[in-house]
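Asks: what's the 3D shape of this:
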Amino acid sequence: MGTTVGFLYPGYSAEDDYPVFEGLLGGRVRLPLAHTLMREDAHRVDALLDVGSAEVLAEGARLLGGRGVDAVVWACTSGSFVFGWEGALEQVEGVRRASGAPATSTSFAFVEALRHLGARTVAVAATYPEDVAGRFARFLERGGARVVSTASRGIVTAAEVGTLAPDDVLDFVAAGDHPDAEVVLVPDTALHTARILDGLEDRVGKPVLTANQVSVWAGLRLAGDTAPRDGLGTLFRTETAVPV
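Replies: Predicted structure coming up:
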């Protein structure tokens, strides 16, 4: 038997990262997606609160639960952290109840990934507008991180984020680094990063955590699959958690 982690993914932008992860993880891992409703594609707080609403997520969670998944991840960073820490916890609990499987979200996956690496001081390279990027920084700080810089690309729609070429992503993440940061965080599941994780770390010379990467990592851990893997960045190579 293999491991199956289901993902609630809003709309269509970088959903093709997940088949890439399946291939990189080997033949015993399945990462099915349920595309959730996105009434408006906008990195704007009111639109994001709708994207992550309980009724929208419950519909997709029930679908994934019917497929017998081992865990479920709400794979939308901005659609979770905009609810704040307590609201994001309630959101995950709703997904768990609707799916009948252990659940988390990309926002919490970033926090857990930092704890796993034993890192606290971070730089954020966000594709979002500045106000939304600031909300992510505050969520991280609530989780114990120290955010030393926040770079904002200012892109409003997930559709546009999904069109960014690999070289553009490499340049943007490198520009968002900070000399005091132990790790660079790239918090948008609309951004294609599955094929360039090691390239990102080679470019900045330190661990880089991207949204789809931490979503897959956290989902696998929830499902009981903690085996280290190569080719997916420092996070997947790090075998045991380091106390923070």
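Asks: use CA for all of it now, contacts and neighbours both
Replies: Noted.
Asks: do you know how far T104 is from F136?
Replies: 16 Å (CA to CA, to the nearest Å).
Asks: biggest helix in the protein, by residue count?
Replies: In the chain, taking DSSP state H as the definition, the longest helix is helix 84-99.
Asks: which of the residues in the helix or strand following it are buried?
Replies: Counting by DSSP states H and E, the element after helix 84-99 in chain order, helix or strand, is strand 103-105. Neighbour counts over strand 103-105 (16 or more other CA atoms under 10 Å) mark 103-105 as buried.
Asks: reformat those as a markdown table; add distance to D230.
Replies: Below are the buried residues of strand 103-105 laid out as a markdown table (distance: CA to CA, whole Å):
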| residue | distance to D230 |
| --- | --- |
| A103 | 25 |
| T104 | 24 |
| S105 | 23 |
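Asks: of the residues you listed, closest to D17?
Replies: Nearest to D17 among the buried residues of strand 103-105, counting by CA to CA, is S105 at 16.8 Å.
Asks: who touches the residue lying closest to that closest one once chain neighbours are set aside in this structure?
Replies: Nearest residue to S105, sequence neighbours excluded (CA to CA, 6 or more residues apart in numbering): W74, at 4.4 Å. The neighbours of W74, taking CA atoms under 8 Å, 6 or more residues apart in numbering as the test, are 7-9, 57, 80, 92, 95, 103-106.
Asks: to compare against the first, here's another:
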Amino acid sequence: MPVAGFIYPDHAAEDDYPFAEGLFGRQVSLPVEHIYGTDLHAVAELLDLGSERRLAEGASLLAKHEPDAVVWACTSGSFVYRWDGAREQVEKLSAAAGKPASSTSFAFVHAAAALGLRRVAVAASYPRDVAEYFVEFLAAGGVEVMSMSSKDIDTAAEVGRLSPEAVLELAVSHDHPGADAVLIPDTAMRTLGVIPAIEDRLGKPVLTANQVTIWEGLRLIGDVPVTAGLGALFRDGAGQR
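Replies: Below you'll find the model as predicted:
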């Protein structure tokens, strides 16, 4: 069975991963191991959270699952390193794990490319100064941000308590008419259960942090399974070799 392993910061919405396993009919394994630090959405704290030392610890914890690939399941803890720093971050993670590696920030760029999305709207939960790093990261990856909203939520724990209705409203209310898709960039937000409803309301794809993170892990291993329950990214065969 293919195994994609995920290093997840603290606790918030990690139940999205077994939820996805169920949608795939338990044909893939998506183990999650946790590393701990402050859950504050602030640049200095996020740089510490995504440090080489902490991610090496996460890789060590995942080793017992014998993963075929490893993904740092944190958007803000990767994009705050900016493009080159985030690339170095995953290279060091790959070396520590002895496996192919990536992060949620690169997952967003790769998923957008796979679906042919060039212009997007960003519905961010972060404070604005943090969210602006994501806009910069997307631009470096060739994705133009038509509009960016920020909810100014300070901690991941608060994001994890958002209701499905609040997540749906966040996405729908922050669309842009010129955007090919809406991006929701926080793995602390529980989104997988509402992706079909969001896409029905928007009439366009939505990319969410846990969704693209899972997709990226499976893409690193090989073909991405097709399922109707996780939106256009998994429905349209994106990532198939």
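Asks: re the thing from before, what range in structure 2 matches the longest helix of structure 1?
Replies: With TM-score structural alignment applied, helix 84-99 of structure 1 matches the range 82-97 in structure 2.
Asks: wait, what's in contact with the residue positioned nearest the centre of structure 2?
Replies: By CA atoms, centre = their mean, structure 2 has its centre lying nearest to A209, at 2.7 Å. A209 of structure 2 makes contacts with 74-75, 104, 108, 184-187, 189, as judged by CA under 8 Å, 6+ apart.
Asks: same deal with L230 of structure 2?
Replies: Counting by CA under 8 Å, 6+ apart, L230 of structure 2 has contacts 192-193, 195-196, 211.
Asks: just flag the most distant two among these.
Replies: P196 and Q211 (11.8 Å).
Asks: circling back: from I196 of structure 1, how far out is the counterpart of the residue nearest to the centre of structure 2 in structure 1?
Replies: In structure 1, the residue matched to A209 of structure 2 (TM-score structural alignment) is A211. Applying CA to CA, the value for A211 of structure 1 to I196 of structure 1 is 13 Å.
Asks: likewise for V242 of structure 1?
Replies: With distances taken as CA to CA, V242 of structure 1 is found 25 Å from I196 of structure 1.
Asks: which of the two has more neighbours?
Replies: I196 (17 against 12; other CA atoms under 10 Å).
Asks: give the equivalent position in structure 2 for the more buried one.
Replies: Matched by TM-score structural alignment, I196 of structure 1 corresponds to V194 in structure 2.
Asks: one step back: what's the average distance of the longest helix of structure 1 to structure 2?
Replies: Compared with structure 2 after fitting, helix 84-99 of structure 1 has a mean deviation of 0.6 Å; criterion: mean CA distance after the TM-score superposition for structure 1.
Asks: for that helix, which helices and strands make contact with it?
Replies: Using 3 or more CA pairs under 8 Å, 6 or more residues apart in numbering; DSSP states H and E, the elements in contact with helix 84-99 of structure 1 are helix 54-66, strand 71-74, helix 78-81, strand 103-105, helix 130-142.
Asks: chain center to the fourth one, what's the gap?
Replies: What it means is strand 103-105 of structure 1. Computed by CA atoms, centre = their mean, to the nearest Å, the chain-centroid distance of strand 103-105 of structure 1 equals 10 Å.
Asks: do the same with the last one
Replies: When C-alpha coordinates are averaged (CA atoms, centre = their mean), helix 130-142 of structure 1 and its chain have centres 14 Å apart.
Asks: so what touches it?
Replies: Taking CA under 8 Å, 6+ apart as the rule, helix 130-142 of structure 1 contacts 43-45, 78, 81-82, 84-85, 107, 111, 124, 126-127, 146-147, 150-154.
Asks: what range in structure 2 does it sit on?
Replies: On structure 2, the counterpart of helix 130-142 of structure 1 by TM-score structural alignment is residues 128-140.
Asks: so which bits of the matching stretch are buried?
Replies: By neighbour count with 16+ other CA under 10 Å, stretch 128-140 of structure 2 contains the buried residues 128, 130-139.
Asks: repeat for stretch 113-130 of structure 2
Replies: By 16+ other CA under 10 Å, the buried positions in stretch 113-130 of structure 2 come out as 113, 115, 117-128, 130.
Asks: likewise stretch 147-160 of structure 1?
Replies: So, applying 16+ other CA under 10 Å, buried residues of stretch 147-160 of structure 1: 147-152, 155-159.
Asks: number of residues surrounding P225 of structure 2?
Replies: 18.
Asks: show me what it aligns to in structure 1.
Replies: Per TM-score structural alignment, P225 of structure 2 is aligned with A227.
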